[in-house]
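Colleague: Provided below are the primary sequence and the corresponding predicted coordinates.
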Amino acid sequence: MKKLKLSPLLLLLLLAPAIGLASPVDKIADLIKQGNAHELAKYFAANIDISLSDNTNVYSRAQAELILEKFFKENRPIAATVLHRVNSSATVNYTVLQLQTDKGKYRVAYTMKEVDKQMVVIELRIEAEKT
């Protein structure tokens, strides 16, 4: 019987989700699913472009946290599913989620960009899903 050898790198990749080494893109999706505006704001750029209910503006990290906190209080998240992910660049990522809340479904899109060697959210769009 042959023994299967796993390289340390392959082993790390296989165990990464189990030991909490998820990518920033996945962490953002999980925090949105949890409705955790406070932890989510830690991943925001100093200024972030937010579009919510046809209202688009650039907000500071603190302002954005308050806006999302209000949204999550009014629309309690139940589940989130990644619909689309574009990570063709090591420095920019784009993700689209379907967010199921107690009030309905929303389409959430966010763009992350590397700033000072850290991936931060620079744009967040939340719109009611069209049926």
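Modeller: Done, it's in.

Colleague: okay, CA-based contacts and neighbour counts for the rest of this
Modeller: Will do.

Colleague: Now that residue 58 has come up, it's in contact with residue 47, right?
Modeller: Yes - contact between residue 58 and residue 47 holds when scored by CA atoms under 8 Å: they sit 6.4 Å apart.

Colleague: Mind listing what's buried along the longest helix seen in the chain?
Modeller: As far as residue count goes, and with DSSP state H defining each element, the longest helix of the chain is helix 61-74. Across helix 61-74, burial judged by 16 or more other CA atoms under 10 Å covers 61, 64-65, 68-69, 71-72.

Colleague: The structure to be compared is supplied as follows:
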Amino acid sequence: MKKLLMVLGVLLLGGIFTAFTLSASSFGNTVAGPFEDVVSAIKQGDASSLSRFLDNNVEINIAGKANSYSKAQAEVILKDFFSKNQVKTFELVHQGGEGSRFGIGTLATSGGTYRLSFFLQKKGGSMVLNELRFENK
């Protein structure tokens, strides 16, 4: 009986150690990339964080009104949009791409619900946002 309890104790401690090790290593490897940072900024309605990824020229389409903007103009447009449309939720529905990445999701705001799509393109050693579309749903 003593041997059985000892074996069970060792197994239990080994299991706890393994679970802790896996948990700690998983936590240490969680590094957000540009795509995840863009999704996070959208979820928060944070135009300043989003602007870190804007290309020098960005195409923005809001409810059918499309134009190409400089990085500075695009930041102003996004700040205005998010101030008038406070984000309730953003659910990423689809994503893809290898060198370039895209995301499509549903953005629920105080001003309505939008189908939001964005495109990140590799430029130099980084990823930049070159298009954002907010389409009425």
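Modeller: Arrived safely, thanks for sending. For clarity, every value in this text was computed on a predicted model and none was experimentally measured.

Colleague: about what we covered before: okay, and the longest helix of structure 1 goes to which residues in structure 2?
Modeller: Across structure 2, the stretch matching helix 61-74 of structure 1 (TM-score structural alignment) is residues 71-84.

Colleague: Comparing that stretch with structure 1, how large is the average distance?
Modeller: After superposition onto structure 1, the average distance of stretch 71-84 of structure 2 to its aligned residues comes to 0.7 Å, using mean CA distance after the TM-score superposition for structure 1.

Colleague: So which residue is dead centre in structure 1?
Modeller: Geometric centre of structure 1, nearest residue: residue 28, 2.7 Å, by CA atoms, centre = their mean.

Colleague: So what does that one match up with in structure 2?
Modeller: Pairing criterion TM-score structural alignment: the partner of residue 28 of structure 1 within structure 2 is identified as residue 38.

Colleague: surely that match meets residue 51?
Modeller: No - using CA under 8 Å, residue 38 of structure 2 is not in contact with residue 51; the gap is 9.2 Å.

Colleague: the helices in structure 2, which residues?
Modeller: 2-28, 34-44, 47-51, 71-84.

Colleague: The longest one packs against which elements?
Modeller: Right, the one you point to is helix 2-28 of structure 2. Taking 3 or more CA pairs under 8 Å, 6 or more residues apart in numbering; DSSP states H and E as the contact definition, helix 2-28 of structure 2 has no neighbouring helices or strands.

Colleague: Same check on the shortest one?
Modeller: In this structure, helix 47-51 of structure 2 packs against helix 34-44, helix 71-84, with contacts taken as 3+ CA pairs under 8 Å, 6+ apart.

Colleague: any chance of the ones you listed in CSV, with distance to residue 17 of structure 2 too?
Modeller: As requested, the helices and strands packed on helix 47-51 of structure 2 are exported to CSV (distance: least, CA to CA, whole Å):
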stretch, distance to residue 17 of structure 2
helix 34-44, 31
helix 71-84, 46
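
Colleague: To residue 90 of structure 2, which of the ones you listed lies closest?
Modeller: When those are ranked by proximity to residue 90 of structure 2, the top entry is helix 34-44, at 5.2 Å, counting by CA to CA.

Colleague: Show residues contacting that closest one.
Modeller: 47, 49-50, 53, 87-90, 92, 101, 120, 127 (CA atoms under 8 Å, 6 or more residues apart in numbering).

Colleague: please redo it, this time with the cut-off set to 10 Å
Modeller: 32, 45-54, 82, 86-92, 95, 100-103, 105, 107-108, 116, 118-120, 126-129 (CA atoms under 10 Å, 6 or more residues apart in numbering).
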